[in-house]
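Peer 1: this one's structure only:
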């Protein structure tokens, strides 16, 4: 897609170590065969990807900071590294790009806050990852490996650098998943390439890990049922041929205008994606959001071969079709009683002996400051991700380490560089001993539903580094509810 140990943590690591020991066949008696069975492969492992080799990348236009800029390939992944020629502050920022599709070519991204990083003396590095598709495991390992090789790569390029005093991580969408998972206790224990990051800024991230895929599955279940072609088994092998009929049954003009039956789906998705909130209606009618969602439906639950078995689970979802009341109604209960339930294979994303899970988890078990951003109208990686992240962190006693901010826009990762830069700057000041920065309450429904929700941290000051061109965003914003 976009495109200091604590008691709880020690306990978690002990439990994790025990689980890994069991998986590896440890602790058997004299009659047991202690040789672990080999780990199985998956379709993703059979694919071949090729890093796009760059000889250089351009200096940042308009920047007064002179830099060393290096490119290369490490462990099958392309990389970019940039370090100020003078005045490096000794800190390294790892950038994690978003989903890059399923094609064979591996390309590198550039951080949205690049200008801020250079102006403030940071070095940054970014990996293409050694695999495309939704391979967060590869993303973490290759990003970590690049961080561990930062000094040696600099040396091979003719510059001697000390080891970074601190390493931070930030990224967008799938890269936000990589960012959040990279600081988890489980990741720090099970990763092959181990890096301890000092702080993180996940942007528009899949910070609810598998809950994103459950959301897509719930959308499909509800859409099929409302369109009169209810799911009766899983996977739905002919979904591509069903899709046009479903859209015709629920929209008068797809994707902008639903009919009365489609309005029920609109209400379902509002609640599955984070509840009533500003910019939901605009996000629902956004062609980019709906296009991304529909491109994500109809799978078999293996996340396009990242897993070998179905991971989807809709048994915990509740479909709110009745917009006449915020409470559950008889209409809602009847719809849910008849809705098909997708159940996962219990070991689809199990712990592994050879490194990270195939889809690394975001359990809320982290020990460093985190500041996250999410646009309210994003329905591809919905705002609900932040609510899941909040709940998991709170359950682990880590909500005081997490600051979350809502941004008033509809696009996936449609931040200004000013918004992302402020989040990163606030995180590093907090990590250095400053006060905990302010954030938004993502958990209280009435707060999220307020017409002015998200005004505090939305900054429409444009720049050429924005993911959405300034004139395009300005045109969008002109039609959106204004902040006081």
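Peer 2: That came through, no problem. All values reported here derive from a predicted model rather than from experimental measurement. Numbering: from 1, shown residues only.
Peer 1: CA only for contacts and neighbour counts going forward, please
Peer 2: Fine.
Peer 1: give the closest residue to residue 19 in space, chain neighbours not counted.
Peer 2: residue 351 (7.9 Å; C-alpha to C-alpha, 6 or more residues apart in numbering).
Peer 1: distance of that neighbour relative to residue 149?
Peer 2: Look at residue 351 and residue 149: by C-alpha to C-alpha, to the nearest Å, they are 27 Å apart.
Peer 1: neighbour count: the two, which is higher?
Peer 2: A direct count of neighbours by other C-alpha atoms under 10 Å for residue 351 and residue 149 places residue 351 higher, at 19 against 14.
Peer 1: my guess is that one contacts residue 20, does it?
Peer 2: Yes. Between residue 351 and residue 20 there is a contact at 7.1 Å, judged by C-alpha atoms under 8 Å.
Peer 1: run the chain-centre distance for stretch 12-19.
Peer 2: For stretch 12-19, the separation from the chain centroid amounts to 25 Å (computed by C-alpha atoms, centre = their mean, to the nearest Å).
Peer 1: same deal with stretch 468-483?
Peer 2: 24 Å.
Peer 1: over to that stretch now: how far is its first residue from its last?
Peer 2: End-to-end span of stretch 468-483 (C-alpha to C-alpha): 20 Å.
Peer 1: now that stretch: buried residues?
Peer 2: 468, 470, 473 (16 or more other C-alpha atoms under 10 Å).
Peer 1: cool, stretch 254-269 as well?
Peer 2: 255, 258, 262, 263, 264, 265, 266, 267, 268, 269.
Peer 1: what comes into contact with it?
Peer 2: By C-alpha atoms under 8 Å, 6 or more residues apart in numbering, the residues outside stretch 254-269 that reach it are 219, 222-223, 226-227, 247-252, 284-287, 290, 319-323.
Peer 1: run the chain-centre distance for that stretch.
Peer 2: 26 Å.
Peer 1: just stretch 416-423 next, same as before
Peer 2: Per C-alpha atoms, centre = their mean, the centroid offset for stretch 416-423 relative to its chain is 17 Å.
Peer 1: what's the distance between the nearest residue to residue 183 once chain neighbours are set aside and residue 13?
Peer 2: Among residues not flanking residue 183 along the chain, residue 366 sits closest, at 5.8 Å (C-alpha to C-alpha, 6+ apart). Computed with C-alpha to C-alpha, the distance linking residue 366 and residue 13 is 12 Å.
Peer 1: also this one, for the comparison:
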């Protein structure tokens, strides 16, 4: 096989006999960690979306950040080798195409310079989940299993859904402002105008109701903090939804994120042509909350849905749609076992993504090769090391025995709890960026359907 040139590499060995190797392959930084005694399994990690300006740190190998990754230490203690590419462009933006290329380049390098693994497991978080599942679909002979956390599998549908939310905000809350939702000429200014509209809406009951409607179009949850219980007060829920809308949607799926995506896709891949927002609301998991908010505000929901229906629509660039379908949409083939894990309160990558992926597997793969776990907690990717390790141990058992172990919440919580206190810390990624101990929270859950966000919205 052809191995891309290594521009630079360095290795160090600790007193325990572990080795760290860092370097670049084809201009992309990578990091490899080797245990003192390797058990033959390599864990290849694909990171999530990093917005421009996100604080830089060492290349991550697990869901927990490198400076606080108890999972990384546990895997090395148990003989697993770890590797990850940062992807080109320092890992920023929607680097799915580069991730698919750079991870295989790293795997080639590992084979040539360390040794061919007996088993390679693709792990990932958020945007990286689409990369990990596609790596196994495209290179089934090179992977033994896939484990994803807080997956945003289908970047194309995710941006369509983000367009729905921001279209509703612009139409209902900022109708007279010049805000570019696609092809942004002033992404910073457009994002600021959307954020201002959201903050102003929180002041009044009318604005709160319209925020609830916009959030419902993508099942954006009213549970933002990983460290706080699920809010029960309707107004507090809307304030939590507004935090998701400001930070995940306005920036990530809004004009700044779209500028990066359109550069990669060669145009705008998103469309809301033909989308029936009245129908989408009826299929949302949050219809009742929206209706209640409108009644409280004394506002006519039908009139606002009529305004959305009458507003000029946004068409996609067909070539950009084709790019996304080629690069960013897993087919659902399952040549190896796939295990997923998602928090119930995730509003950045709502858990309906798991339902969508399971439906893909039912159409194109083998449902017996897929298992899905849920954690009763708010936030995006807010898992403890104990929960991550319990998930990985489940997949390792499936790979080595050919059978899934019991994945009901009780044994999973017992396994996670048995790892001890240092493994129970959970990072609140959205609000405080601090750790706090949280009890294991595996639970049973059936994610909702998400309106029309996952249909093929090609330009007419």
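Peer 2: Yep, it's here. The model shown is predicted, which means the values in this text are computed figures rather than measured ones.
Peer 1: ok, back up a step: narrow the buried residues of stretch 254-269 of the first structure to those in helices?
Peer 2: 262, 263, 264, 265, 266, 267, 268, 269 (DSSP state H).
Peer 1: what is the equivalent residue in the second structure for the first one?
Peer 2: When the second structure is aligned by TM-score structural alignment, the residue opposite residue 262 of the first structure is residue 208.
Peer 1: hmm, back to that, in strands only, show me the contacts of stretch 254-269 of the first structure.
Peer 2: Here DSSP state E is the test, and the contacts of stretch 254-269 of the first structure give 251, 252 as lying in strands.
Peer 1: of the contacts of stretch 254-269 of the first structure, buried ones?
Peer 2: By neighbour count, with 16+ other C-alpha under 10 Å, these hold 219, 222-223, 226-227, 247, 249-251, 284-286, 290, 319-322 as buried.
Peer 1: ok, which pair from the buried residues of stretch 254-269 of the first structure is furthest apart?
Peer 2: Maximum pairwise distance in those, criterion C-alpha to C-alpha, is 15.9 Å, between 255 and 268.
Peer 1: for residue 23 of the second structure, give its distance to residue 104 of the second structure.
Peer 2: Distance from residue 23 of the second structure to residue 104 of the second structure, by C-alpha to C-alpha: 15 Å.
Peer 1: okay, strands next: where are they in the stretch 101-250 of the first structure?
Peer 2: Shown for the stretch 101-250 of the first structure, the strands assigned by DSSP state E, counting those that start in this stretch span residues 105-106, 123-127, 166-172, 199-203.
Peer 1: could I get these as a markdown table with distance to residue 480 of the first structure and mean neighbour count?
Peer 2: Shown next, in a markdown table, are the strands of the stretch 101-250 of the first structure (distance: least, C-alpha to C-alpha, whole Å; neighbours: other C-alpha atoms under 10 Å):
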| stretch | distance to residue 480 of the first structure | mean neighbour count |
| --- | --- | --- |
| strand 105-106 | 37 | 20 |
| strand 123-127 | 34 | 28 |
| strand 166-172 | 24 | 25 |
| strand 199-203 | 22 | 30 |
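Peer 1: how about those strands in a markdown table, adding distance to residue 116 of the first structure?
Peer 2: Below are those laid out as a markdown table (distance: least, C-alpha to C-alpha, whole Å):
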| stretch | distance to residue 116 of the first structure |
| --- | --- |
| strand 105-106 | 26 |
| strand 123-127 | 11 |
| strand 166-172 | 14 |
| strand 199-203 | 14 |
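Peer 1: residue in the first structure paired with residue 383 of the second structure?
Peer 2: Match for residue 383 of the second structure (TM-score structural alignment): residue 415.
Peer 1: please name the residues that touch its match.
Peer 2: Counted by C-alpha under 8 Å, 6+ apart, residue 415 of the first structure has contacts 375, 407, 409, 466, 467, 468.
Peer 1: which of the residues you listed has the most neighbours?
Peer 2: Most surrounded of the contacts of residue 415 of the first structure: other C-alpha under 10 Å gives residue 407, at 29 neighbours.
Peer 1: ok, that residue to residue 155 of the first structure distance?
Peer 2: 41 Å.
Peer 1: what's the closest non-adjacent residue to residue 161 of the first structure?
Peer 2: Using C-alpha to C-alpha, 6+ apart and skipping the chain neighbours, the partner closest in space to residue 161 of the first structure is residue 151 (5.9 Å).
Peer 1: neighbours of the alignment partner in the second structure of residue 324 of the first structure, how many?
Peer 2: Counting by TM-score structural alignment, residue 324 of the first structure lines up with residue 291 in the second structure. By other C-alpha under 10 Å, the residues close to residue 291 of the second structure number 17.
Peer 1: roughly how far does residue 291 of the second structure sit from residue 168 of the second structure?
Peer 2: 16 Å.
Peer 1: residues contacting residue 421 of the first structure?
Peer 2: By C-alpha under 8 Å, 6+ apart, the neighbours of residue 421 of the first structure are 112, 113, 116.
Peer 1: looking at the residues you listed, which are in helices?
Peer 2: residue 116.
Peer 1: now render the contacts of residue 421 of the first structure as CSV, adding distance to residue 421 of the first structure and neighbour count.
Peer 2: Listed next are these as CSV, based on distance: C-alpha to C-alpha, whole Å; neighbours: other C-alpha atoms under 10 Å:
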residue, distance to residue 421 of the first structure, neighbour count
112, 8, 23
113, 5, 22
116, 7, 19
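Peer 1: for the contacts of residue 421 of the first structure, which one is nearest residue 370 of the first structure?
Peer 2: Out of those, the member with the shortest distance to residue 370 of the first structure (by C-alpha to C-alpha) is residue 113, at 16.4 Å.
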